[in-house]
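>>> Below: sequence and its predicted model.
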Amino acid sequence: MSSAKNTILISDAVGLVGAFIITELVSIIGKDATPENLEIRAGYHTETELANALANPPHPSYVKPCLTKWKDVASLETAMQGCTTLFLLTPFTCAVVAQRKVWVDLAIRLGVKHILHAGIHNGELPASDIPAHEEWNRQSEQYIESQSQHLTWTHLRINFDGYNGVVSIGKIQYFLPAALKCGWIAREDIAAVAARVLLAPADHAGKRYRLSTESLSLEDMAAIASEVVDKPIPAVSLKPEQFFSMATSALANPDNDDQYVEYMKSVQSMFQGLSEGLYIYHLEAYPEVVEQVCQRPFLSFRQWLTNSPHKAKLLQ
């Protein structure tokens, strides 16, 4: 780590990816450490969230809670003052390019030196051949790259992530054909790669990391789960329209955000395309990325499930 101070801002400490990254950073640095040249700022999106984090700090003192209200540029500017490194992830809406442009422009003006951008795995195909939400994420990458005279960057291109999303009560289920092998990655591995980039950004400048470690079908996961819990676990294939109903429910979209709904329509189209044999780049896996960046093997689904509290759901 450089002797110059590295002040890292995590744009979203509330979402699962950002929370995992902060946990991984603390694990690497040490809970009881007092780093002189490092500060981590954890972004919360409402005054209530921030007040709770300040009243009951979830992390060591070198992790500083701050306010990053998505639509309040003044709060973003305050949080970004003095930062050198930014982890950039914003809400899933069809306005994602404009949202991230606001962050990037602000970062340039305030002297941020490196942006770690969390995007989506895509097949390097023309825009007409990939779902719209993947193109929006790619356009965000392209805008960041166009500002290379001002800062350096690293892109995370995340495939299917978060095994907890497939573990349900007594079954493995998701919005994919049961026999279709897709590329998955544990959120712990996303966080492990991200943390190492944030701590040593110069070592990863200009890199695009395809985060997809293991090619698995729902049937594969169910077979593994059956062995782990010593009980037959079925694989259940849900329909793309079921995803859309869940993702746009009042619980998932309490503000009735039309731009969020538009993004979810695109994700639904991706699931539909995969069921029809399209978007085959989502079947790819690159286990070497985690191994090279983290200097350890990736976390397999079997390892993740064996040690996960989510395993208990399979026994219900």
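Yes, it's here.

>>> alpha carbons only for contacts and neighbour counts from here, please
Fine.

>>> so what's Thr213 up against?
By Cα atoms under 8 Å, 6 or more residues apart in numbering, Thr213 lies in contact with 183-185, 285-290, 298, 300.

>>> Second structure follows, compare the two:
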Amino acid sequence: MPTVLVTSAAGGVGRPLVRSLTARGVTVRALVKNDAQALLARRDGATEVRVGDMRDVATLEDAMRGADGMYHAAPTQIIDEGPIAEHIVDLGTRRGLGHLVFHSVIHPEITELPHHTQKESVEKLLATQSIPTTILRPSHYMQNYLDFWEFIRGGLMPYPVSTTSPMGVVDVEDVAEAAAAALVAPQEHIGKTYDLSTETITREAMAEAFADALGHRVTAVRLPPTAVVDQAGAAGAVLGGVARAIPSLSPQRAMHLLRGMRDAPNARGIRSWSPQARDNYVQMMSYYDSHGLPVGDLTHLPTLLDRAPTSYREFARREVARRVHGIDR
């Protein structure tokens, strides 16, 4: 039975990937950064767990030892992916890593986005080495908006991007399933690069999808792209959205909005990010606010999944079923 190392195994893609690989009979070794994440990885089915910082060579070497395949995704808050990728190439070459699946990003050629150029640099590095490699380029995650779940329950969908920006999106669970498909059948996917995109949608349409699933109005609200460093400006935009929703605001929905305002300042654990990581995030939101984000080749994902990808409306219905009604489907 092959052993596959999953880095960032407690992350948005990592957790469903561990579950998907385990369900396929793969022995999963999870690399996580702390004991709390280790517990999650074991619950998801990881047979082995390594705890540490992937930027530490000794940690990475221990995690890669004896692995047949590897799925590598660097956390958003890591600014410079280059040294990690160089260590993976060195260790993987010396230890005969059989297959590397690299988690890149859609359109890595967009030079205005630092995290895209980071991914492009790693892709270029991998193209020059001998480790059998598959590259996945996922679009903007549908799940990103769930950081504001309490607001959505209350009837608002705030985000630091224009409500009309066309965003190419993908369901994280589809990304994980596509990654698992590549990892269990490496010979079919080595040397290939796949765009993982489902559809183009505006946040106004996203809000409509959640409104249909929840049975009450949901209003998309634009926060300033600088919201992460200008929380007063973000609060003002949210309060403006609340004022527009007041005529139809029930006490229960008001409670959800209050919880949303309590949780929002540390969405995605952003208080722990470095100043440079926050600056990069602001730059990313500013770009999306003005330009949106195009989809990639829409034929790749259905081929990997052997089914139609999850639409945004299906995603909204699923999340409401899980989070409101306790139904996992």
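Okay, I see it. What you see is a predicted model; the values in this text were computed from it and never measured.

>>> that older thread, ok, so of the contacts of Thr213 of structure 1, who is nearest Leu38 of structure 1?
Using Cα to Cα, Val290 comes nearest to Leu38 of structure 1 of the contacts of Thr213 of structure 1, at 23.9 Å.

>>> Out of the contacts of Thr213 of structure 1, which are shared with structure 2?
Mapping the contacts of Thr213 of structure 1 onto structure 2 (both residues aligned by TM-score structural alignment, their matches' Cα atoms under 8 Å) leaves 183-185, 287, 290, 298, 300 still in contact.

>>> TSV for the residues you listed, including neighbour count?
Conversion of the kept ones among the contacts of Thr213 of structure 1 to TSV gives the following (neighbours: other Cα atoms under 10 Å):
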residue	neighbour count
Gly183	24
Trp184	27
Ile185	26
Pro287	21
Val290	23
Phe298	24
Ser300	16
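
>>> quick one: which of the residues you listed is nearest Gly111 of structure 1?
Val290 (29.6 Å).

>>> The closest one contacts Pro297, correct?
Yes. Using Cα atoms under 8 Å, Val290 of structure 1 is in contact with Pro297, at 6.9 Å.

>>> Just the contacts of Thr213 of structure 1: which are in helices?
Among these, the residues falling in helices (DSSP state H) are 287-290.

>>> Using CSV, lay out those together with distance to Ile40 of structure 1.
As requested, those are exported to CSV (distance: Cα to Cα, whole Å):
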residue, distance to Ile40 of structure 1
Pro287, 28
Glu288, 28
Val289, 25
Val290, 23
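
>>> burial of Leu126 of structure 2, as a residue count?
Using other Cα atoms under 10 Å, Leu126 of structure 2 has 21 neighbouring residues.

>>> can you check Leu31 of structure 2 too?
Around Leu31 of structure 2 there are 30 residues (other Cα under 10 Å).

>>> which residues touch the counterpart of it in structure 1?
Applying TM-score structural alignment, one finds that Leu31 of structure 2 aligns to Gly43 in structure 1. Contacts for Gly43 of structure 1 were tallied using Cα under 8 Å, 6+ apart; they are 9-14, 65-68, 79.

>>> swap in Gln268 of structure 1?
240-241, 243-244.

>>> out of those residues, which is most surrounded?
Counting by other Cα under 10 Å, Pro240 has the largest number of neighbours within the contacts of Gln268 of structure 1, with 21 neighbours.

>>> Do you have the strands of the stretch 101-250 of structure 2 handy? List them.
Taking DSSP state E, counting those that start in this stretch, the strands of the stretch 101-250 of structure 2 run over residues 133-138, 140-141, 156-159, 167-170, 193-196, 199-201, 219-222.

>>> Just say which of those is most tucked in.
Ranked by mean neighbour count, the strands of the stretch 101-250 of structure 2 are led by strand 156-159 with a mean of 26 (mean count of other Cα atoms under 10 Å).

>>> Show me what it packs onto, helices and strands only.
The contact analysis (3 or more Cα pairs under 8 Å, 6 or more residues apart in numbering; DSSP states H and E) places strand 156-159 of structure 2 against strand 219-222, helix 231-245.

>>> Structure 1: matching residues for the shortest one?
Put plainly, it is strand 219-222 of structure 2. Under TM-score structural alignment, the match for strand 219-222 of structure 2 is residues 234-237.

>>> which stretches of the stretch 151-300 of structure 1 form helices?
Ranges of helices within the stretch 151-300 of structure 1 are 187-199, 218-229, 240-247, 258-275, 287-294, based on DSSP state H, counting those that start in this stretch.

>>> possible to save those as CSV with distance to Leu110 of structure 1?
Formatted as CSV, those follow (distance: least, Cα to Cα, whole Å):
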stretch, distance to Leu110 of structure 1
helix 187-199, 18
helix 218-229, 46
helix 240-247, 36
helix 258-275, 29
helix 287-294, 29
